[in-house]
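> Give me a model of this one.
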Amino acid sequence: MAKKGKDNKTKRISVPSAIPIRNKKHYTFIVSASPGPHPKNFSIPLAVLLRDELGVCSTQAEAKKIIKQKNVLVDGRVRTNHKFPVGFMDIIFIKKLNKYYRIEIIKGKLKAIEVKKTDVKYCRVTKKLTIKNKKISIGLHDGKTLIGDNNIKVGDTLKISIPEYKIIQLIKLQPGVNCIVYKGKHGGKFGKLEKIIEQRGSMASNVILRDEQNKELITSLNYIMAIDEEFFSKN
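As a prediction, the model looks like this:
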């Protein structure tokens, strides 16, 4: 009889390169992420984050216990599912450590970077729709939707309060703004947006960034997020 239902585990050797794993040869399998706000190939199951990335515990059983005891908050909300997927720009609070972390991209991998206490999250605008009563629905990279206005464009960044998810500030994607590349071969690099190169048809536009060494970096418009100076003040 054929197997039915979803897979609860993934072979460590086949884990997507963006997911940090201590040693892919140490165990045969790791837990698979549940369906959630981030795609499976670009998110870390909560138990894997605690064990392999943060080193809070040494086994999955210990990770599950910590999570079930409501010691982990994602974007200001308690998560008790050890398979919950955390992804780019999520804010993690570990009560056991009394520390905050932000999921960033370092050399193409998702990494938990310690930051000062924060109730703000950066979200990239991925969709914009007009809905009932002429309201503007804004779709964000983490799957959330908000009601915004026409001044917000796809590609812009919103600074959102957590856990309320209210708009605090709009960062326009325009020449001169600081950006982080979060996908592709340049994932994890920073630079100022110099120019947007429009493409014809359905092809995504490209952008030219200029890094601190004054080197030119060309990548897809869909691979960058606009940020502000406050992003760099982590401590």
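
> Could you use CA atoms for every contact and neighbour count after this?
OK.

> the helices in the protein, which residues?
Under the criterion DSSP state H, the chain contains helices at 46-48, 60-68.

> quick one more, to check against the first:
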Amino acid sequence: MLRNRLKYALTYREVVAIVMQRLISIDGKVRTDKCYPAGFMDVISIAKTNENFRLLYDNKGRFTLHNISAEEAKYKLCKVRSAQFGDKGVPHITTFDGRTIRYPDPLIKANDTVKINLETGKVVEFIKFDIGNIVMVTGGRNRGRIGVIQHREKHKGSFDIIHVTDSTGQQFATRMGNVFTVGQGTKPWITLPRGKGIKLSIVEEAKKRTQALKAAA
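Down below sits the predicted model:
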């Protein structure tokens, strides 16, 4: 990431030198492991440059480092994997980034999204996985696309299918496991990367490139 995306290092040895100075934080914790696996929605902070990034998908389904403000870097969104009772009847939820949170709001269920304060590790708010909420697709051929849930097809013994409409009116469908709720209604709780999750066709991309070349000439 430091070498290939941010271009802050030219070689592997330079990457090691940077992380060993304890300048890189992921989700509010300093990381010195040069191979630490950052994932979707993780917040990466660089102390020396006062920069903050959120790891998201672009509209082509590739990982992108989206620049965010210091205020937005204080929280992250996590998708709930399960909500259950543990030993001695203690309720807890587990998230897809490996967190276990005890005594959550009893209304939080699997596939909902929780907003976590990175300083305290506590749930601040949550979004129900429901029709009408804005989502980002995190898997499959539509990965990186953003839209609003229109309909949910339930299939017993198989995968539930979610139908989504993006801001241009295009409709697509994907498995429920590929969908991550990022906002209440049509308002996202995070800033979105360039492209706003709208997938262009090959012809539309060609036209866009031609217009950019004409504008630059």
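
> ok so, going back, pick the most buried one from the helices of structure 1.
Comparing the helices of structure 1 by mean neighbour count (mean count of other Cα atoms under 10 Å), helix 46-48 ranks first with a mean of 28.

> Now for residue 135 of structure 2, how many residues are close by?
When counting by other Cα atoms under 10 Å, one arrives at 28 neighbours for residue 135 of structure 2.

> Tell me which residues touch the nearest residue to it once chain neighbours are set aside, please.
Leaving aside its sequence neighbours, residue 135 of structure 2 sits nearest to residue 181 (Cα to Cα, 6 or more residues apart in numbering; 4.2 Å). Contact analysis of residue 181 of structure 2 by Cα atoms under 8 Å, 6 or more residues apart in numbering lists 79, 112, 113, 127, 129, 133, 134, 135, 136.

> Report how many residues lie close to the corresponding residue of structure 1 for the first one.
Looking back up the chat, that one is residue 79 of structure 2. Matched by TM-score structural alignment, residue 79 of structure 2 corresponds to residue 124 in structure 1. By other Cα under 10 Å, 25 other residues sit near residue 124 of structure 1.

> And for residue 66 of structure 2?
Look at residue 66 of structure 2: counted by other Cα under 10 Å, it has 19 neighbours.

> how much space between residue 80 of structure 2 and residue 36 of structure 2?
The gap separating residue 80 of structure 2 from residue 36 of structure 2 is 23 Å, by Cα to Cα, to the nearest Å.

> more neighbours, those two?
residue 80 (24 against 9).

> Spatially nearest residue to the more buried one (excluding sequence neighbours)?
Distance criterion Cα to Cα, 6+ apart; nearest residue to residue 80 of structure 2, sequence neighbours excluded, is residue 95 at 4.3 Å.

> Which stretch of structure 2 lines up against stretch 77-94 of structure 1?
Going by TM-score structural alignment, stretch 77-94 of structure 1 sits over residues 29-46 in structure 2.

> Aligned to residue 166 of structure 1, what sits in structure 2?
Per TM-score structural alignment, residue 166 of structure 1 is aligned with residue 122.

> need the contact list for the closest residue to that match other than its chain neighbours.
Nearest residue to residue 122 of structure 2, sequence neighbours excluded (Cα to Cα, 6+ apart): residue 116, at 5.5 Å. Counting by Cα under 8 Å, 6+ apart, residue 116 of structure 2 makes contact with 75, 76, 77, 78, 122, 123, 124, 125.

> Isn't the last one up against residue 115?
By that I understand residue 125 of structure 2. Yes - assessed by Cα atoms under 8 Å, residue 125 of structure 2 is found in contact with residue 115 at 5.2 Å.

> Which of those two has more residues huddled nearby?
Higher neighbour count among residue 125 of structure 2 and residue 115: residue 115, with 19 against 13, using other Cα under 10 Å.
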